[in-house]
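**Q** how would this look folded up:
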Amino acid sequence: MDHTYKKEHTAINGNEIYYEFFKNDQASQTFVLLHGFLSSSFSFRRMIPLMTKKYNVLIVDLPPFGKSGKSIRYKYSYENMANTLILLLEKLNVNKVILAGHSMGGQISLNIAYLKPELVELTVLLCSSSYLPRMKKPLIYSSYLPFFPVYVKRYLGKSGLEANLQNVVYNREMIDEEMRQGYLEPFLHNEIFRALTRMVRDREGDLDQQKLRSIQTPCLLIWGEHDRVVPLSIGKRLKEDLPHAELVVIPEAGHLIPEEKPQEVMSVIEKYLNKVHA
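**A** Sure thing, here's the model as predicted:
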């Protein structure tokens, strides 16, 4: 089996986008993996080896996270991020994909399926954030104050890495030094806090019920039974609003299911793919 592997930064839509592309010569399907808020493609590290055996896999750091650019001239709305990914796929000559989005990445996957349905064969939503409104106006106005990035940094620092990791997993014993470093690394550079300030301003509300109901793409919803970040009730609501959706709940799992239950997630995806293509 022949694989080619490419990783690079590429300028798209006014920002630097970092991606890694695993191409499998035997594969006919391409997965695009999109991570969550305050995360990076690091969160898929346990799923990637399982996927590259049978599929092409493109992992992307969504700006301003991970190794992607943190330009403060870029518009950090979900619609613009979705369009940036559509442009990246065009550049890579990929014209049909399976989107797998975790948390915020799920909401961006839904935006892509809404904006360019012909590009998406299937959407896998892993504990996908949904139904969040836009930030409140006082916070948006405050984001124009010169010291606001410092406030963002302090706010994130106060909640602390350890507490955040404990909140996103069900089994806290799995938290080790590699995991701590992987999730801390993107926040060691001050540029991200200026970009997050723009994101406070730019992020529109999540897709509303009317837009969700117009998405005709098959959607597989996979949820951790004990998700404390995006509770299972959101998954159940999404299942009702998306016309072609199936919901699978993984027991003894929290929000970070690609890290916690990679094998289980993969087997649910494969089973669904077999059913859809039967």
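**Q** could you use CA atoms for every contact and neighbour count after this?
**A** Will do.
**Q** Asp206 falls within a helix, correct?
**A** No: in this structure, Asp206 is coil, not part of a helix, as judged by DSSP: H, G, I helix; E, B strand; the rest coil.
**Q** so which residue is dead centre in the protein?
**A** Compute the mean C-alpha point of the chain, and by Cα atoms, centre = their mean the closest residue is Gly105, 2.1 Å away.
**Q** tell me which stretches of this structure form helices.
**A** Remark: helices assigned in the chain by DSSP state H are 48-51, 78-91, 104-115, 137-142, 148-159, 161-168, 177-184, 191-202, 209-213, 232-241, 257-260, 262-276.
**Q** quick check, the residue nearest to the centre of the chain in contact with His35.
**A** Yes: here Gly105 reaches His35: they are 4.9 Å apart, a contact under Cα atoms under 8 Å.
**Q** overlap of the contact sets of those two?
**A** Overlap of the contact sets of Gly105 and His35 (by Cα atoms under 8 Å, 6 or more residues apart in numbering) is empty.
**Q** what's around Pro262, how many residues?
**A** Pro262 has 19 neighbouring residues, counting by other Cα atoms under 10 Å.
**Q** quick one: it from Gly105, how far?
**A** Pro262 sits 17 Å away from Gly105, going by Cα to Cα, to the nearest Å.
**Q** from Glu264, how far off is Ala100?
**A** Ala100 is 15 Å from Glu264, where distance means Cα to Cα.
**Q** let's compare: structure for the following, please.
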Amino acid sequence: MHLAKHFASLAGKSEKLQQISGWRRKLMSQPVARSLLMSRMRQEDAVDTVEKEIHKLQIPTLVIAADSDETIPLWHCETYANEIPGAELAIIPNSTHGLPQTQAQIMAKLICEFLNN
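**A** Model prediction:
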């Protein structure tokens, strides 16, 4: 979310992002809605996302994943790494969705190593 806030600020859309974040929090606080949304987080439900075009990427790619992310399941990141030609996957153990806020040093190290190879 930190990166989204930064980009929204640069684009002059901070207020809109706050509104969307509020809607998401309200939706996820409702057990039935949360159950419906989370049950759609299966691999077979991902056909409406970028997976159908991701194999066309032709740039060096590092996919960084949290092993306990409740927002973006690990399989989703594994799909990206498997479908992007030559992509590398780095899984940060004992981590959740807030990687930039909680694992910044590890992420920076992974990115620097990736860029130096």
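**Q** can you calculate the TM-score here?
**A** Between these two chains, after superposing, the TM-score reads 0.65 (TM-score structural alignment, normalised by the length of the second structure); 93 aligned residues with a Cα RMSD of 2.9 Å.
**Q** Ala100 and Glu264 of the first structure - which one has more neighbours?
**A** Ala100 (26 against 14).
**Q** that one: what's it in contact with?
**A** Contact analysis of Ala100 of the first structure by Cα under 8 Å, 6+ apart lists 31-34, 106, 109, 123-126.
**Q** just those residues: which are in strands?
**A** The strands, defined by DSSP state E, take in 31-34, 123-126 from those.
**Q** sorry, back to before: and of the helices of the first structure, who's closest to Glu16 of the first structure?
**A** Closest approach to Glu16 of the first structure among those (Cα to Cα): helix 78-91, 10.3 Å.
**Q** report the angle between the closest one and helix 104-115.
**A** Here helix 78-91 of the first structure points in a direction 70 degrees away from that of helix 104-115 (axes from the mean of the first three to the mean of the last three Cα atoms, to 10 degrees).
**Q** gap between Ile17 of the first structure and Lys70 of the first structure?
**A** If you measure Ile17 of the first structure against Lys70 of the first structure using Cα to Cα, the figure is 10 Å.
**Q** circling back to that earlier point, if any of the contacts of Ala100 of the first structure are buried, give me the ChimeraX selection for them.
**A** Buried members of the contacts of Ala100 of the first structure, defined by 16 or more other Cα atoms under 10 Å, are picked up in ChimeraX with:
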select :31,32,33,34,106,109,123,124,125,126
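**Q** just name the closest of the contacts of Ala100 of the first structure to Lys271 of the first structure, please.
**A** Distances from Lys271 of the first structure to those, taken as Cα to Cα, are shortest for Val124 (12.5 Å).
**Q** buried residues, stretch 70-83 of the second structure. List them.
**A** For stretch 70-83 of the second structure, by 16+ other Cα under 10 Å, it's 73-74, 76-83.
**Q** possible to save the residues you listed as JSON lines with distance to Leu115 of the second structure?
**A** Output for the buried residues of stretch 70-83 of the second structure, formatted as JSON lines (distance: Cα to Cα, whole Å):
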{"residue": "Pro73", "distance to Leu115 of the second structure": "25"}
{"residue": "Leu74", "distance to Leu115 of the second structure": "23"}
{"residue": "His76", "distance to Leu115 of the second structure": "23"}
{"residue": "Cys77", "distance to Leu115 of the second structure": "19"}
{"residue": "Glu78", "distance to Leu115 of the second structure": "20"}
{"residue": "Thr79", "distance to Leu115 of the second structure": "22"}
{"residue": "Tyr80", "distance to Leu115 of the second structure": "19"}
{"residue": "Ala81", "distance to Leu115 of the second structure": "16"}
{"residue": "Asn82", "distance to Leu115 of the second structure": "19"}
{"residue": "Glu83", "distance to Leu115 of the second structure": "20"}
